[in-house]
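>>> Okay, structure incoming, though there's no sequence with it:
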C-alpha cells in the first residue's frame, strides 16, 4: 500500500525503475517489500511475450545524434526499431511544447553557445531530454532482463572516481623512478605495500620544478608485461598493452591478446579528472588463477600548487592497478617484466630481478 501512496506505481521511466528495483532488492531481507519489487516486475513483459526485432537499418536525425552510440547498442540487441524511434520523437515533440522541436533544439544549442561549449559536447540538457524519452518509449517493449541491459547502456555516469574515493598516496612512484634514473639505476618498483604493480600512471611535478613560474608535469607510466623464456618481442608486447576501451564499452566482451595483463581505460567522458585504473583481463586471471577480488584499483591525488594559471593542479595524481598476492603463479617459461615510460618515451624494461632487459 505504501508503494501506491508514494506514487511509484506511476513511474514510467525504465532506468529509474531498474535502479529502484536494485535498491529495494538490497534491503529485501530487512523490509517486507516483495510487493513493491513485484509491482516493478509487472511493468515489464513476461519472458514468453519477448519480441526481439531484426536489425533495424536506421538513419538518425539531428535530434537523436547525441546518443548515437547508445542507440547503436540498443539496435544490436534488437531493441531499436521504427516504432520505438517514432515514439521517442513524439515524446520529444510533446516535451518541447509550446515550441516545436526544431525551435527547442536550436534554443538548447544557443544555450551551449552562450557558455562557449561545443554544440555536440557530452551531457547537454538536450541529451538528457533524449535519454528520458528513450527510457519512457522502451518500457512497454522489454522484458526485465533486457531492461537491465538498457539501463546500463543509457546510464550517464562519471567513470572517474569521485573525491570520496580518491586516496592520498604518501610515496608515489615518481620520486623513486626519477631519482633512480638520474643516477642511471633501475628504479625498484615491483611492489607497492606488498602488492604487485600491473599498471601505474602518474602525472607529477618534479621537485626541482616546483619553484618555476611555469610547471612542466611529467607523465610516468609503468606497464607490466609477460615475457617468455626471458626473451622479449617488442612488437608483440605493444600489441598486448596498447589496447584501450571507453567507459561505454564495459558491457561488451573485450578481445585481447592471450598474454595481455590488463586493458587500460579511456573514458568517453570524465569530470574533475581523467584517471581511471586499468582492468585485469580474463586471460590473465585464468593464467594466474585469480579473480576480481584479488586486484586493487586506486586513484589518488596529492597536494595543490598555488599556480592560478593552471587552476591549482595537484603536485601528483594518477591511478594504479595492483595484484594483492605478491606470489604470482605463472608457467615456468613465463615471467613478469615492467616497461617504464616518461612522457610517452620508453626509458627501460626491467625483469622481476630488477635487471634491465635489452630489446
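That came in fine, so what should we check first? Quick caveat: nothing in here was measured; it's all calculated off a predicted structure. Numbering: from 1, shown residues only.
>>> rest of the way, CA atoms for contacts and neighbours
Will do.
>>> Now do the strands in this protein.
191-192, 195-204, 218-228, 244-245, 262-265, 279-280, 295-302, 316-323, 334-342, 345-351 (DSSP state E).
>>> Redo those strands as a markdown table? Include mean neighbour count.
Listed next are the strands of the chain as a markdown table, based on neighbours: other Cα atoms under 10 Å:
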| stretch | mean neighbour count |
| --- | --- |
| strand 191-192 | 16 |
| strand 195-204 | 23 |
| strand 218-228 | 20 |
| strand 244-245 | 16 |
| strand 262-265 | 22 |
| strand 279-280 | 23 |
| strand 295-302 | 20 |
| strand 316-323 | 24 |
| strand 334-342 | 20 |
| strand 345-351 | 16 |
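>>> In JSON lines: those, plus distance to residue 151.
JSON lines is the format used below for the strands of the chain (distance: least, Cα to Cα, whole Å):
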{"stretch": "strand 191-192", "distance to residue 151": "37"}
{"stretch": "strand 195-204", "distance to residue 151": "30"}
{"stretch": "strand 218-228", "distance to residue 151": "34"}
{"stretch": "strand 244-245", "distance to residue 151": "20"}
{"stretch": "strand 262-265", "distance to residue 151": "21"}
{"stretch": "strand 279-280", "distance to residue 151": "22"}
{"stretch": "strand 295-302", "distance to residue 151": "25"}
{"stretch": "strand 316-323", "distance to residue 151": "28"}
{"stretch": "strand 334-342", "distance to residue 151": "38"}
{"stretch": "strand 345-351", "distance to residue 151": "40"}
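>>> try this one side by side with the last:
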C-alpha cells in the first residue's frame, strides 16, 4: 500500500526520505528505504529531484550509522549521478569517502558462534557475514554494545522475553526473520558493522542484511484467472488434465503460496527442456537468486529454461518471478519482450480467518506464438506441492 501511495503522490517522498536514512530502531525506516530504492530503480532522476532538498547529505554521512540504510542512500545517489545530476554525484562521493578504500579487514574473531539471543531465523545471516570476514572481535563487541543499548534499561535476555510476549500477543510466528526481536538484532548488526568497513564489502554486507524484495513487481490484471485452472485441478484431483497455459501465455515457472484444504501449501510448476534423444528425466532446478536480490538467470546450462528465485521472508514480496535464461530464448527464437513476469497476492482460496496477504503468486510466462521449439526438442512441466511431485505434464 505504501509503495502504491509513493508512486501515486510524490508528496509522500520527503517524509519517507527523512525516515529512511535515520537511526530509527523500528522497521518502518527499513520499509521507507526499501520503497525509495525501488522507486530509484524505476526513475532515478525523478526520485532524486523529489528528495534532494529534504536530505542533508553531510548530516546523513555523519549521523546515519546504519549500514543497510546508508548503502541504500548511496545506491540511490549513484543511480541519479549516472543520469548526470551533479548533486547526486557529489552525494555519492561524500558517502563513499566515509569508508576505507583498502580491502583489508582485521582478523575474524576466534569464536564465531552466534550469541544465544540471535534467533534461529538470523543464524544464516550470521554465518554469511562470517564468511565475508566481517565478524571481528571489534565488531562483536560493538554488536553486544548495540544490543545492550536497544534493550536498555532492561537486560538483553529480559528484553528478548518481553518482545516474545508482545509478538505472541500479536500472533507473530516465533521464527519470523523480520519479526520484532529479529528486527532488533538486525538493527544492532547494521549499527555494529558499519565501522570499520572497507568500501569493497559494503554492497555485499548490505545484500546479506537486506530485508525487502528490491524488484518492481508487476501485478497482472487477471491474477485470479491465471490460477483458476490450476486451483480447480488441485482441488478436484485432476492434475493430469491441467494445461500449463492461459490463453496466449505458456507458463515457464510458477510459484505460489495458497490455501488448499484449509492449509497453506507451497505450489511450484517448473518447465524443463528435453533435448532430442534424451530420456524424459529432468533434474530439479536450483534457485539462482533470493527474493531479496535482483533476478539473474544463473549458470548458462544448455537446457536451463530460467533462473528461479529462492523464497525468503521479506517486505514487499516473499517470492519473485523467475527470469528467462538467455540460451533458452535463443533456442526458441524469442526475445525478452515476449515474456511476462508477474507477482500478485492471491487470496481466492482462503477460507479460514488468517490474512490473505501471505498468499502470493509469481509467474514467468512466454507468448505461445514465440515458443518455437526446434525439431526433436520437447518440454516437460513438473508440478510439486510442498516439495512432493504431484504430476509431470508434457502438453500445453
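In hand now; what should we look at? Please read these numbers as outputs of a predicted model, since none were measured by experiment.
>>> TM between them?
Put the two chains on top of each other and the TM-score (TM-score structural alignment, normalised by the length of structure 1) is 0.70; 335 aligned residues with a Cα RMSD of 4.7 Å.
>>> out of the strands of structure 1, nearest to residue 157 of structure 1?
Nearest to residue 157 of structure 1, of all the strands of structure 1, is strand 262-265, at 14.6 Å by Cα to Cα.
>>> doesn't residue 268 make contact with residue 383 of structure 2?
Yes. Here residue 383 of structure 2 reaches residue 268: they are 5.8 Å apart, a contact under Cα atoms under 8 Å.
>>> Which one of the strands of structure 1 lies nearest to residue 99 of structure 1?
Taking these one by one with Cα to Cα, strand 244-245 is closest: 39.7 Å.
>>> So which elements touch the closest one?
Counting contacts by 3 or more Cα pairs under 8 Å, 6 or more residues apart in numbering; DSSP states H and E, strand 244-245 of structure 1 packs against strand 262-265.
>>> list the contacts for residue 320 of structure 2?
Residues near residue 320 of structure 2 by Cα atoms under 8 Å, 6 or more residues apart in numbering: 213, 215, 217, 291, 309, 311, 343, 362.
>>> so the first one sits right up against residue 310, yeah?
No. Counting by Cα under 8 Å, residue 213 of structure 2 sits too far from residue 310 to count as a contact (11.5 Å).
>>> Between the two, point out the one with more neighbours.
residue 213 (24 against 18; other Cα atoms under 10 Å).
>>> Which residue is the nearest non-sequential neighbour of the more buried one?
Nearest residue to residue 213 of structure 2, sequence neighbours excluded (Cα to Cα, 6 or more residues apart in numbering): residue 292, at 4.4 Å.
>>> Tell me, how many residues neighbour the one you found?
27.
>>> Same question for residue 157 of structure 2.
For residue 157 of structure 2, using other Cα under 10 Å, the count is 13.
>>> So what does it match up with in structure 1?
Under the alignment (TM-score structural alignment), residue 157 of structure 2 maps onto residue 102 of structure 1.
>>> how near is its match to residue 89 of structure 1?
As defined by Cα to Cα, to the nearest Å, residue 102 of structure 1 lies at a distance of 12 Å from residue 89 of structure 1.
>>> Can you lay out the contacts of residue 320 of structure 2 as JSON lines showing distance to residue 373 of structure 2?
Listed next are the contacts of residue 320 of structure 2 as JSON lines, based on distance: Cα to Cα, whole Å:
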{"residue": "213", "distance to residue 373 of structure 2": "33"}
{"residue": "215", "distance to residue 373 of structure 2": "30"}
{"residue": "217", "distance to residue 373 of structure 2": "29"}
{"residue": "291", "distance to residue 373 of structure 2": "30"}
{"residue": "309", "distance to residue 373 of structure 2": "25"}
{"residue": "311", "distance to residue 373 of structure 2": "30"}
{"residue": "343", "distance to residue 373 of structure 2": "27"}
{"residue": "362", "distance to residue 373 of structure 2": "24"}
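>>> can you tell me which two in those residues are farthest apart?
Pairwise distances across these (Cα to Cα) peak at 14.4 Å, for the pair 217 and 311.
>>> How about the most centrally placed residue in structure 1, nearest residue that isn't a chain neighbour?
By Cα atoms, centre = their mean, structure 1 has its centre lying nearest to residue 247, at 3.3 Å. Excluding its sequence neighbours, the residue lying closest to residue 247 of structure 1 (Cα to Cα, 6+ apart) is residue 267, at 4.8 Å.
>>> Brilliant, that's me finished.
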